[in-house]
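*Asks:* Everything below, folded, please.
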Amino acid sequence: MNMKSTLFKSASLLGALCLAISGCSQTKPANNDAETTVYFNANIITQNPDMPRADYMAVSQGKITAIGLGDDVDITEPLLGAANRLDMNGATVTPGFIDSHVHVRELGLDAVKADLVGVKNVEDIVARLKAYAPNPTPGQWIIGQGWDEGYFGSVGYPDRAALDAAFPDNPVGLESLHGFAGFYNGAALAVAGIDVNSPDPEVGTILRRENGEPTGVMLTLAQGLVNQHKPKRTQAQLEEAIKAGLLKMGRAGVTSVHEAGMAADDVDAFLTLAERGELPIRVYGMLDGNNETLMQDWFARGALDDPDDWLDIRGVKVFYDGSLGSRTALMAAPYSDHPERANPTERITPDAVLSLGEQSAEHKFQMAVHAIGDEGNNRTLGLYERALSTQPAHDHRWRIEHAQVVLPDFYDRLAALGGIASVQSSHAVGDSGWAEDRVGPDRIKHAYAWRRILDAGGRLALNSDLPGEPWEPMETLYFAVTRKRLDGTSADDGTADDGWYVDQALSVNEAMHAMTVENAYAAYQEDALGSLAIGNWADFVVLSDDPAAVAPDAIKDIDVTQTFVAGKPLNEFKASKE
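*Replies:* Next comes the predicted model:
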C-alpha cells in the first residue's frame, strides 16, 4: 500500500470546510467540479517572492492549481474551471509552518508524565509529584519531566533527600527540560545499583554529596545508567505517542516536522504509521547518528524519499556536545561562572563525527550536528569542512543544530560552506536569565546571534526543539521578533523591557520565511512545501490576525483557526488501519 494512499481517503465536504472557518459563505456553480475548491476574499501571505500577497487560491487533489489577486474569482474562467467557492471573509492565510527540529515522540509521551515545567526548588518538585501520583503502588516508577537544568545550574542542583522522604517505595526518574540532566531518588539509584562507589561513566557525571554519595542528579550520558531500568514503552505506545504529538502540533498550525534523532524503534513506528496512512502531518526524519548500527543499516539501504512527502528519512542527527545550562557544552575558554562546576562533554568522538560525515557525503545523507558551545561549533564546522573536501561537490545542505554560542569567524565560515544554522528562538528567551552569567559580557555577543548569521549570508532555519520550551508557531514567531518571554520580560526580576539583545531579533517577514521556506529548504522540499505557489502542496493555515499587521507583543496571541494538509482540514483527519 502506498504510504499516503489511505491518509485522506474521503473527499472533503464543502459544508464541513465552511464550518471549519468561522463566518465563511459558499456558492456552487451549476457545473460543479467537487475536486476543486477556490478560497477567495483572503489575505494570503504566500512566501513566494514572485507574488508575496494574493487574495484567492484554487486547490485540486491536494495541490495549488491557481493563486492570484482579484476582487473576486469568476468561477466560469477557464483557469479555475467549475469549482466550489469558499469566502474567507478577509482571513489571513499563510503556508503551513514547518518545525525543523522537534522530538515529537516525547511531546506525545509527556502527556503521561508529571509536568515539572517552572519548578524552582525541590519542594515544588515534590508537590507536583504528589499531585500527579498521590497514592502510587509500591515499586511503580514515577516519571516526570521539565525541570530546567539551566536554572538549577545557576541556583544549585537539587538533592534527592526530599524525594527519598516523599517516595521511599517508588523509583522516581525526572527528565530535565532540555534532556541534559536527570534527577532520581534513592529507590531509582538502588534499582540501577548506583551508590557511593559507582564511578562516573566515560561520558557523563554523577553529581555527589560531600561524602561521595550521589545527589540524584546525573548529567548527560550518566542518565543512561538509570534510564535503562525504567519501564520501556511498547511499539504500540510509541506509535500512539507519535500520532498524538503530530496531531497536537498540526492543530497548532504545524504541517510538517523534522524529527531530530530517530532511534531504531522510532524509525519502525514512523514507517508503520506511514504505511497505514496514519501520519496526520508530514515528517522529515533525522536518524540517531550516535547509533552506529542504525547508521550502517541506513547507509547500506539509502535515504527514503517519498514522492508525496509524507515521510522522508535523509538526515543524520549527531549529539556532539552538551548544553550551556548544565555547563556541559564545549567552550573554547572556561565558563565565566563557576568553571569548577563545568563538565564539558563530547558525546561522540571527533573521529566518529568525521567518519559519519564522510559516509553521509558518499551516500547523500544530510549531516545535522548538535553543537551548543563555541568550541563545539568550531570543531563541527572544521569536521564538516574536512568531510566535504574529500567528496565531489553536491547539494549537501548540512546543518548545525542550535549554533548557540559561536566564535567570531563562525558566520563567514558557515556561509562559505553553504551550511544551515538551525536555531530556536525559544532558547534565547528561555536562557536569558542565566546565559550571560555562563559566558560573560563579551562572548554573549556571539550567542543566539541570528542577525549576524543572516548578515554574513548564512541560512537560518527557525524551529522550537519541542517539547523543552513553548513551541507553538505563534510563540516561536513572537520570540524571534521580540526576544521576550511570554510575560513580556527578558529578565528574572520580572520588569518589562525592550527584549534581550534585541539587536539580534528578526523581522516578522524574516522569521516567517525561516519558519516556512527555509525550513522546507533544510529538508530539500522547497519545490513542494513552504510557500503557496502553483504546483505546491496545499499545506496552509488560517490565522485570526496578520502577524505583520499587529504589534509585535500581540503576535503570541494570534490564533490558528484551521490547518490544512494537502488541501484537507486537519479536523477531518481519520487514521485508517485498513
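*Asks:* C-alpha only now, for contacts and for neighbours.
*Replies:* Will do.
*Asks:* Excluding residues flanking it in the chain, which one is nearest the most centrally placed residue in the chain?
*Replies:* Residue closest to the average C-alpha location in the chain (C-alpha atoms, centre = their mean): Val102, at 2.6 Å. Using C-alpha to C-alpha, 6 or more residues apart in numbering and skipping residues adjacent in sequence, the residue nearest Val102 is Asp465, 4.7 Å away.
*Asks:* quick one, what contacts the one you found?
*Replies:* His101, Val102, His103, Gln424, Trp471 (C-alpha atoms under 8 Å, 6 or more residues apart in numbering).
*Asks:* count of residues packed around the fourth one?
*Replies:* Residues contacting Gln424 under the criterion other C-alpha atoms under 10 Å number 28.
*Asks:* Equivalent analysis for the first one, please.
*Replies:* As a burial measure, His101 scores 26 neighbours (other C-alpha under 10 Å).
*Asks:* That one should be in a helix, yeah?
*Replies:* No - assigned with DSSP: H, G, I helix; E, B strand; the rest coil, His101 falls outside any helix and is strand.
*Asks:* quick one: it and Trp450, what's the gap?
*Replies:* 16 Å (C-alpha to C-alpha, to the nearest Å).
*Asks:* Could you also give me the structure for this next sequence, so I can compare it with the first?
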Amino acid sequence: MGRLWYNGSIYTMEHEDSITEAVYTESGWIKATGTKEMLEKEYQPAEEINLQGAAMYPGFTDSHLHMLGLGETMLSLDLSDITSATEMKQALQKRTESLKNGEWLIGEGWNENNFSDRKIFHRTELDEIAPNNPILLTRICRHASLVNSATLKKADITKDTTNPEGGIIVRDEDGEATGYLLDQAADLIKKILPPVKDEQLRTALRMAVSSMLEQGLTGGHTEDLNYYGSFQRTFRTFQDVINENGIKFRTNLLVHHGVLNDMKELGYKYGRIDDYLSFGAVKIFADGAIGGRTALLRSPYYDNPETSGVAIHSKDGLKHIVKEARASNMPVAIHVIGDLALEYAIEAIEEYPPPEGEKDRLIHAQITPPDLVERLQNLAVTFDLQPRFVLSDFPWVEERLGEERLHHSFAWKTLLDAGLDCAGSSDAPIEPVSPLQGIHAAISRKLPTDTTHQGYIPAQKLTRFEAVSLYTTGSAAAVGKENELGKIAAGYRADFTILEEDIFHIPLDSIVDVSIAGTVIEGEFQYDTAKEQRRK
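*Replies:* Next comes the predicted model:
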C-alpha cells in the first residue's frame, strides 16, 4: 500500500537546506520525492499522511549504546541525577528498606564529579548503609564500581588478590581493598552476581526499545552480547523482542571479541540477519574513562601525575585481537578515550586494515592530537561520538587533562573538518538516549539552562546540519548503509523521525524540549502521538 507524506518541512539531509514538498513510500521504501501534485498524479497513493506542519527527517539512529543496559537501568536504582554524597546515602538507605537480608542492592550511574566534595564512598561506609546486603554500584562511565565488604567477601577479594589484567583494585595504605574497583576489576563482581532470568532480560529490552522509539530513534548500534551469561542467550533475547508484536526497530549488534568464537561456532556471520537485526563490528576495549583516570594517556594526568591510565590490552595484545577479527573478515569497533589508546588502535589498524569496502569504528575518541588526526585521514574509520559527554565531563575534565591537552579534546569539529566520518550516539545508559539532547549538545556545547554560557571550547561547535547529520547520514555510514539509510531520497528505506517543530529554525536551547510527533520504520508508525489525525 503506497503512502504519500506531505504538508511539513521534509528535510532530505542530502545537503544543507535540502527540502522536498512530499514523499511517496511503498513496501517500506521511498519511491520518489517531489511536489504533492506530481506524486499524487503519478502514483495515486492509497493513503495520505498529513504532517500538519511538523518537520520530518531521515530516521535518527544512535550509533553506540547498550540497549539491555539501558533497560536494566530503567529497572534498577538510578543514581545519575544525584548531586551530593548525602543524597546518594539517603537513596541507598531508602532502597535497603525494600530489600530482604542477603538480597543485592544494585545501583547505576553515580558520578562523584557532581558532588561538591567529590566523595567516593569507602566500603565501610557502604557496610553501615546496608549491613545485611551485598552492594554493587556502577559509576556513570561504567568503568568503575563501588562495593561493600559483603560483596568483596562473596567475590573472594582479599588483601592478597592481585589486580586482574586491565583493572585495578584500589587499596588503602594497609593494602586492603577500599571497595573501589576500576575497569576489569569490576568483572570480578559481575561473575558472582545472581543470574538474570530470561524474562528480566526481555523486559529490559522491551523497555529500552519502547523508550528509544518514543525519543524518535529508528535504530541503534548496541553492545550487549558479552554480559548476560552467554552469547546465545543474549542474542536470543534480541531475536525474541525485536519485531515482537509487529514492533520494528533496526538493531546493529556489536560483537565483543570475547564472544566472537561463540558467534562463529553457532554458525553466525558478520552482517545482515534480517531486515531489523544485523551483526556489526568486533568490539574491543583499549582503555577506560577519564572520570576514573583509567583512560590511557600519552603523559600523566594533570591532577594525578602518578598515573597515565590503564591499558586494557598491551599494544601487541590489541593487535592480536584486531588480527583475529580480520581472520573472520570483520571490521573492529575500538573503545578509545585517551590519546595513547587511540595511538595503539591506529597502529593496529594500520598493520591489519579492514576488509575491502568496510570501515572500522573508533568509539569516543575524546583526545585526538593533530599528529594522530593526520594518520587517521589515511584510514577507513568512522568515529562514534557522544556530544552529551561535553556537558557531563566539563568543567572537571579540565582538572584531569590540563589546558594543553584540552585544545585537542572533544574536538568534533576538527574531526569533521579533517574529512573524517562521524556518527552520533548517547552511550546510554551513560547519557540520556535522547538524540535531541545530543544534537543540542553538539551545537551549543553547554546545558540549555546556561543562557549566558558560550559553550565549552566554542571553536568545536557544530552547525545544526552537521549535528543532525551525526544521527542520520553519519550513523548510516558507520554500518555501511549510506546508500540505504540516513536520507529521504528515492531508493532509501522509509525510516523517518517526525518532530512537532523544525529544529533547524527554532531557538537553539528549545531543541531539547521539542516533542516527538512520530517514529516511522519501513513506512509504518512505531510511535505516533497524532494517531489517526494525520491519515486520510
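*Asks:* In three-state terms, label the aligned partner of the residue nearest to Val102 of the first structure in the second structure for me.
*Replies:* Under the alignment defined by TM-score structural alignment, Asp465 of the first structure corresponds to Asp427 in the second structure. Classification of Asp427 of the second structure using three-state DSSP returns coil.
*Asks:* Check the second structure for its longest helix and report it.
*Replies:* helix 198-214 (DSSP state H).
*Asks:* Would you mind getting the average deviation of that helix from the first structure?
*Replies:* Once fitted to the first structure, helix 198-214 of the second structure is off its aligned match by 1.6 Å on average (mean C-alpha distance after the TM-score superposition for the first structure).
*Asks:* After that helix, which helix or strand is next?
*Replies:* strand 217-222 (DSSP states H and E).
*Asks:* whereabouts in the first structure does that next one align?
*Replies:* So strand 217-222 of the second structure sits over residues 254-259 in the first structure, by TM-score structural alignment.
*Asks:* Arg438 of the first structure: what's it in contact with?
*Replies:* Leu324, Gly325, Arg327, Tyr335, Ser336, Asp337.
*Asks:* Looking at the second structure, name the residue matched to the first one.
*Replies:* The pairwise alignment with the second structure assigns Leu324 of the first structure to Ile290, based on TM-score structural alignment.
*Asks:* pretty sure its match is touching Val397, no?
*Replies:* Yes - between Ile290 of the second structure and Val397 there is a contact under C-alpha atoms under 8 Å: 7.4 Å.
*Asks:* How about the contacts made by Gly173 of the first structure?
*Replies:* Contacts of Gly173 of the first structure (C-alpha under 8 Å, 6+ apart): Trp141, Ile142, Ile143, Gly144, Gly182, Phe183, Tyr184, Asn185, Ala188, Asn227, Lys230.
*Asks:* Among the residues you listed, name the ones in helices.
*Replies:* Per DSSP H, the contacts of Gly173 of the first structure map to helices at Ala188, Asn227.
*Asks:* Identify the residue spatially nearest to the equivalent of Tyr471 of the second structure over in the first structure, adjacent ones excluded.
*Replies:* By TM-score structural alignment, Tyr471 of the second structure lines up with Met515 in the first structure. Spatially, and ignoring its direct neighbours in sequence, Met515 of the first structure is nearest to Leu462 (5.3 Å; C-alpha to C-alpha, 6+ apart).
*Asks:* So the one you found, which state does it fall into?
*Replies:* strand.
*Asks:* How about Lys159 of the second structure?
*Replies:* Per three-state DSSP, Lys159 of the second structure ends up coil.
*Asks:* counterpart of it in the first structure?
*Replies:* Under TM-score structural alignment, Lys159 of the second structure pairs with Val196 in the first structure.
*Asks:* and its match, how many neighbours?
*Replies:* 14.
*Asks:* so how far is stretch 304-321 of the first structure from its chain's centroid?
*Replies:* Computed by C-alpha atoms, centre = their mean, to the nearest Å, the chain-centroid distance of stretch 304-321 of the first structure equals 14 Å.
*Asks:* May I have the distance across it, first residue to last?
*Replies:* Note: stretch 304-321 of the first structure ends 28 Å apart using C-alpha to C-alpha.
*Asks:* before we move on, what about stretch 204-223 of the second structure?
*Replies:* First-to-last distance for stretch 204-223 of the second structure - C-alpha to C-alpha - comes to 14 Å.
*Asks:* What is the burial count for the closest residue to Ile142 of the first structure other than its chain neighbours?
*Replies:* Take Ile142 of the first structure and drop its neighbours on the chain: the residue closest to it by C-alpha to C-alpha, 6+ apart is Val172, 4.8 Å away. Applying other C-alpha under 10 Å, we find 26 residues neighbouring Val172 of the first structure.
*Asks:* you'd agree Val172 of the first structure is up against Asn185?
*Replies:* Yes - in this structure, Val172 of the first structure is within contact of Asn185 by C-alpha under 8 Å, at 5.4 Å.
*Asks:* intersection of neighbour lists for those two?
*Replies:* Common neighbours of Val172 of the first structure and Asn185 (C-alpha under 8 Å, 6+ apart) are Leu163.
*Asks:* Doesn't Asp306 of the first structure lie inside a strand?
*Replies:* No - assigned with three-state DSSP, Asp306 of the first structure falls outside any strand and is coil.
*Asks:* Not including adjacent chain positions, what is the nearest residue to it?
*Replies:* Using C-alpha to C-alpha, 6+ apart, the nearest residue to Asp306 of the first structure is Asp312, at 5.6 Å.
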